[in-house]
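[1] below are the sequence and a predicted model for it; my questions follow.
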Amino acid sequence: MVLLIIADDFTGALDTGVQFAARGIKTRVVVGADAALTHQNADVLVVDTETRHLPAAQAYAAVEGLVQRAKYAGFAYLYKKTDSALRGNVGAELAALLSASSSRQLAFLPAFPQMNRVTKNGVQYIDGVPVTESPFGVDPFEPVRHATVTDLLAEQTDLPAASFPALAADGSVPAEDGILVFDAATVDELRSTGRALLNNGGLRVLAGCAGFGAVLPELLGLGGADVTCPALDPRLLVICGSVNAITLAQLDKAEQAGFTRLRLTPHQKLMPDYWRSADGRMTLDHIEETLAAHPYNIIETNDEGGNEPTAAAADALGLTREAMRVRIASGVGQLVGALFASPAVGTLLLTGGDTLLQCMNSVGVHELEPICEMERGVVLARFGCGGTTRYVITKSGGFGQADLLTALAKRIAD
């Protein structure tokens, strides 16, 4: 295998892996830091370590162990995929990659200019504002506290880190040891910095998001025939476990366009095994009737007008915010597992990495094969289940324009 990509959540693993798969490069996405690294029948292997919500020390240990195993598995290149809004244990995981790889430098290109997420003078911007002033700065589970990338890294590692302008393709790489953070406001700047790194032997160990991942096939000389997205069931069911304001705007727009919208109650979200109870089974029957009667549907975990009712219910049960997050994702997974075989489901779109993971767990799936992007950051993947090939659309909660869901519905219906 040529390249190992290490991601910290499922949707992030897919949105980077698809940059290779869509170019005809055999790509597999698997879950778990202990996943097998050999006999995967792929040129690019993406491992979702599920470390975004772990304590920093645990995330470090998971990535360190994976990188040490990768050194013996024969990968030519290692790429630490980070969140383009800098969520998660970025400092700890980059430090683990640099230390375990025995490298002197780690080039880090956190920009995703294809999604208007850029790095200027070492500061990460989302749609023109510092990331701390964007919806990611007020995320209830993982707010981003620093827009200056080196400040964010310093919270979790003592390794030296410094910021640099984008490099010219024929430029030289700074001589400093440690984590080198490079600016990029355009894809061309990602490409030229990558070319300079390649010319100076600096592509073996890298870090960035799907933005830089999109130019890596060209830099590494990988690729075949571009992949065409297959025809899909024209019915669309959106399962949303994201609290991101970007996704909430998409749900509002879709509801205005005629999607049905079901908000799960705090009891349905927080009570273990609710969907296996008598009341849960009755609710499932009603949901299936709704899906059969309408072509476009949304099931979401957000309360109307804010999530205070669910937070209050969690407090009454003595749940921490982390326990609440896990319990909600697990409940949604059970719901999808119960509905999965119904023909009324149609094409399934899952938004949010926790939601995707639990939904796939519910049907016993731990590996996905990305195929293509339906829209930027919106990935179509396939997997085997019950002896047949099934498809699922995935996206991070922070991706996409307001009319994304209606545009996808139109696309799969055409």
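    Received, thanks. What you see is a predicted model, and the numbers here were worked out from it, not measured in a lab.
[2] okay, CA-based contacts and neighbour counts for the rest of this
    OK.
[3] so L262 is in which element?
    strand 260-263 (DSSP states H and E).
[4] which residues does that strand contact?
    E255, H294, Y296, N297, I298, I299, E300, T301, N302, D303, E304 (CA atoms under 8 Å, 6 or more residues apart in numbering).
[5] buried stuff in it?
    Buried residues in strand 260-263, counting neighbours by 16 or more other CA atoms under 10 Å, are found at T260, R261, L262.
[6] possible to save those residues as a markdown table with distance to E64?
    Shown next, in a markdown table, are the buried residues of strand 260-263 (distance: CA to CA, whole Å):
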| residue | distance to E64 |
| --- | --- |
| T260 | 45 |
| R261 | 43 |
| L262 | 42 |
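[7] for the stretch 251-400 of the chain, just list every one of the strands.
    Taking DSSP state E, counting those that start in this stretch as the test, the strands found in the stretch 251-400 of the chain are 260-263, 296-300, 347-351, 367-375, 378-385, 388-395.
[8] closest to E50 out of those?
    Among the strands of the stretch 251-400 of the chain, the nearest to E50 by CA to CA is strand 367-375 (13.4 Å).
[9] put this beside the first:
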Amino acid sequence: MSKLGIVADDLTGATTVGVLLARSNIPVAAYFDSDNLSKDTGQEAFILTTDSRAVKKEDAKARVKQAVMSLKENNATYLAKRIDTTLRGNIGAEVEAMLEMMDEDAIGIMVPAMPQSKRILVGGYSIIDSIPLSQTPVAKDVRTPVEESHCPTLIKKQTDYPIETISLNAILAGEAAVQHSFIKARDNGAKIIIADAVSLEHIDLIAQVVSNLKWNVLTIDPGPFTERMAYYNGFRTEGKMLDKEEVSSSHMDGTILAVAGSASSVTKEQINYLSKQENVIQIPVIVKDLICSNKAASKEIKRVIESAVNYLKADSPQALIIETSVTNERIDLKAEERGNGLQSGEAANNINKALGEITKGILMQTSKVKGIYMTGGDTMVHVLKTLEAVGIKLLDYVIPQADLGVVIGGYSDGLVVVGKGGLTGSTQTAVDIIERIAKEAGNRDLIES
């Protein structure tokens, strides 16, 4: 049976595209590595995460090639590259790696828009909620800043492959114009074609045209284009699509653990708002103590675990927040790394590893945690890996890019989780996520009882 294989450069990206497929009734799971792919025969789509967004170009290409090899070994005949909605990472290099693993006639079709998250492409320019990409907070991202709003210009700096574009004018002119533009772009020698889109209808039109052309295509996008191409290629099951509004509001007996490792202003606002809700407890983590893996870190990890477990023994709050940035002043991690003799990125890794240890410590000492909300892609990865999870079965989203699933394997097998990037959502989002996890966990308790 043919399967869809997707490569994502981080876990939150993997879950984002995964839930779009799940909402179209395509069984899908995201995995950290390839070892467990062959054990899971129930999926039509596999997503492998390479954790390659912030690594060197050569390392990113090597990881992606290994992922493609594993996907092919597990019957993936259609391939897709999931990219960040804000164009962070080694996009050009990773697309190169995938195309090099495909037949010579393969062509990359890139539609870097996700209109449901207010990410669109106009004239080649990436617009994020009405603001050019380079003028958003992502331009100052700690690990992977993006200072170029024009997508074709950005990608041309990352690959030697010839690139052509499809303008919004062609999209608005309809199917015949879009088909003509794609054929012309390929005749001009393009190996990667980048298309404008400002609505889901535009993405659907592009997918219909590309599917009808019967080309050997690598889809490149944040998720909507891949989902539409999967649909037109027959990756769907019959039945009613999931409607998140129909999920029962059953009572859940327990607590949702919120682990907030993102330092973005968006996350701070969301967690601060959540902390002010009734029956919510907040435990700040002293970040400076976690930068180095030493006695100070061990002491702080132990303190937070004991504090959380004591709260849970005394009561059952709706949510328990473990956070690193709401009550802490912003820390210059690069300066801390220089001062402590650490490698680049090591401070952030140590902080996220500590959040993983804290989460595991809490779960090992209490059964009251019924779900976990994780914000920050690196935080999510470290928490789940520390819990020895092998992947996530994707179910739905709370809002686009706040993705609901169930843990596969490890200490938290079957636990309901939501992962969200640090730049996504409104002030209310964290509150909505906690409520949604509680509903899903309550439903599962009813089914199992």
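    Arrived safely, thanks for sending. Bear in mind the structure is a predicted one, so any value in this text is a computation, not a measurement.
[10] check the mean deviation of the strand holding L262 of the first structure from the second structure.
    If you overlay the two and look at strand 260-263 of the first structure, the average distance to its match in the second structure is 2.8 Å (mean CA distance after the TM-score superposition for the first structure).
[11] that older thread, of the strands of the stretch 251-400 of the first structure, which is nearest A76 of the first structure?
    strand 367-375 (21.2 Å).
[12] what's the spacing between I166 of the second structure and G425 of the second structure?
    For I166 of the second structure, the distance to G425 of the second structure equals 30 Å [CA to CA, to the nearest Å].
[13] leaving out the residues flanking it, which one is nearest to the equivalent of L121 of the second structure over in the first structure?
    Here L121 of the second structure is matched to T119 in the first structure, going by TM-score structural alignment. Closest residue in space to T119 of the first structure, ignoring its immediate chain neighbours: D183 at 4.7 Å, by CA to CA, 6 or more residues apart in numbering.
[14] what's the match for the one you found in the second structure?
    Mapped onto the second structure by TM-score structural alignment, D183 of the first structure lines up with D196.
[15] with G400 of the first structure instead?
    Matched across to the second structure, G400 of the first structure falls on G425, judged by TM-score structural alignment.
[16] separation between that match and R143 of the second structure?
    Distance of G425 of the second structure to R143 of the second structure, computed by CA to CA: 21 Å.
[17] sorry, back to before: tabulate the strands of the stretch 251-400 of the first structure (TSV), appending distance to R23 of the first structure.
    Converted to TSV, these look like this (distance: least, CA to CA, whole Å):
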stretch	distance to R23 of the first structure
strand 260-263	36
strand 296-300	30
strand 347-351	23
strand 367-375	9
strand 378-385	14
strand 388-395	18
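[18] show me where the stretch 151-300 of the first structure has helices.
    Taking DSSP state H, counting those that start in this stretch as the test, the helices found in the stretch 151-300 of the first structure are 187-199, 210-213, 216-220, 245-256, 266-270, 278-293.
[19] comparing those helices, which stretch has the densest surroundings?
    The highest average neighbour count among the helices of the stretch 151-300 of the first structure, using mean count of other CA atoms under 10 Å, belongs to helix 210-213 at a mean of 27.
[20] mean per-residue distance, it to the second structure?
    Looks like 2.6 Å for helix 210-213 of the first structure (mean CA distance after the TM-score superposition for the first structure).
[21] residues in the second structure aligned with that helix?
    Aligning helix 210-213 of the first structure against the second structure (TM-score structural alignment) gives residues 223-226.
[22] tally up the residues packed near the equivalent of G5 of the second structure over in the first structure, please.
    Alignment note: G5 of the second structure maps to L4 in the first structure; criterion TM-score structural alignment. Applying other CA atoms under 10 Å, we find 25 residues neighbouring L4 of the first structure.
[23] same question, K191 of the second structure
    Using other CA under 10 Å, K191 of the second structure has 19 neighbouring residues.
[24] looks like it contacts I107 (just checking).
    Yes - counting by CA atoms under 8 Å, K191 of the second structure touches I107, with 5.2 Å between them.
[25] what does V142 of the second structure align to in the first structure?
    For V142 of the second structure, the aligned position in the first structure is P140, judged by TM-score structural alignment.
[26] nearest residue to its match other than its sequence neighbours?
    Nearest residue to P140 of the first structure, sequence neighbours excluded (CA to CA, 6+ apart): V243, at 7.9 Å.
[27] my guess is that neighbour meets N302, correct?
    Yes - when contacts are counted by CA under 8 Å, V243 of the first structure is listed as touching N302 (6.8 Å).
[28] OK, contacts around the nearest residue to S101 of the first structure once chain neighbours are set aside?
    Nearest residue to S101 of the first structure in three dimensions, chain neighbours excluded: V67, at 6.6 Å (CA to CA, 6+ apart). If you count contacts by CA under 8 Å, 6+ apart, V67 of the first structure has them with L97, A100, S101.
[29] same deal with P309 of the first structure?
    Counting by CA under 8 Å, 6+ apart, P309 of the first structure touches P266, D303.
[30] what residues sit buried inside stretch 407-415 of the second structure?
    For stretch 407-415 of the second structure, the neighbour count (16+ other CA under 10 Å) marks V407, I408, G409, Y411, S412, D413, G414, L415 as buried.
[31] which one among those gets closest to V369 of the second structure?
    Checking these against V369 of the second structure by CA to CA gives L415 as the nearest, at 8.9 Å.
[32] for T310 of the first structure, see how far away the aligned partner of G376 of the second structure in the first structure is.
    Aligned by TM-score structural alignment, G376 of the second structure pairs with G352 of the first structure. For G352 of the first structure, the distance to T310 of the first structure (CA to CA) stands at 18 Å.
[33] which one of the two is surrounded by more residues?
    Remark: of G352 of the first structure and T310, G352 carries more neighbours, 25 against 21, as counted by other CA under 10 Å.
[34] surely that one touches G12?
    No - using CA under 8 Å, G352 of the first structure is not in contact with G12; the gap is 9.5 Å.
[35] between these two, which contacts overlap?
    Between them, G352 of the first structure and G12 share the contacting residues S396, judged by CA under 8 Å, 6+ apart.
[36] so what's the counterpart of L237 of the first structure in the second structure up against?
    In the second structure, the residue paired with L237 of the first structure is L257, using TM-score structural alignment. By CA under 8 Å, 6+ apart, the residues touching L257 of the second structure are A319, L320, I321, I322, V369, K370, G371, I372, Y373.
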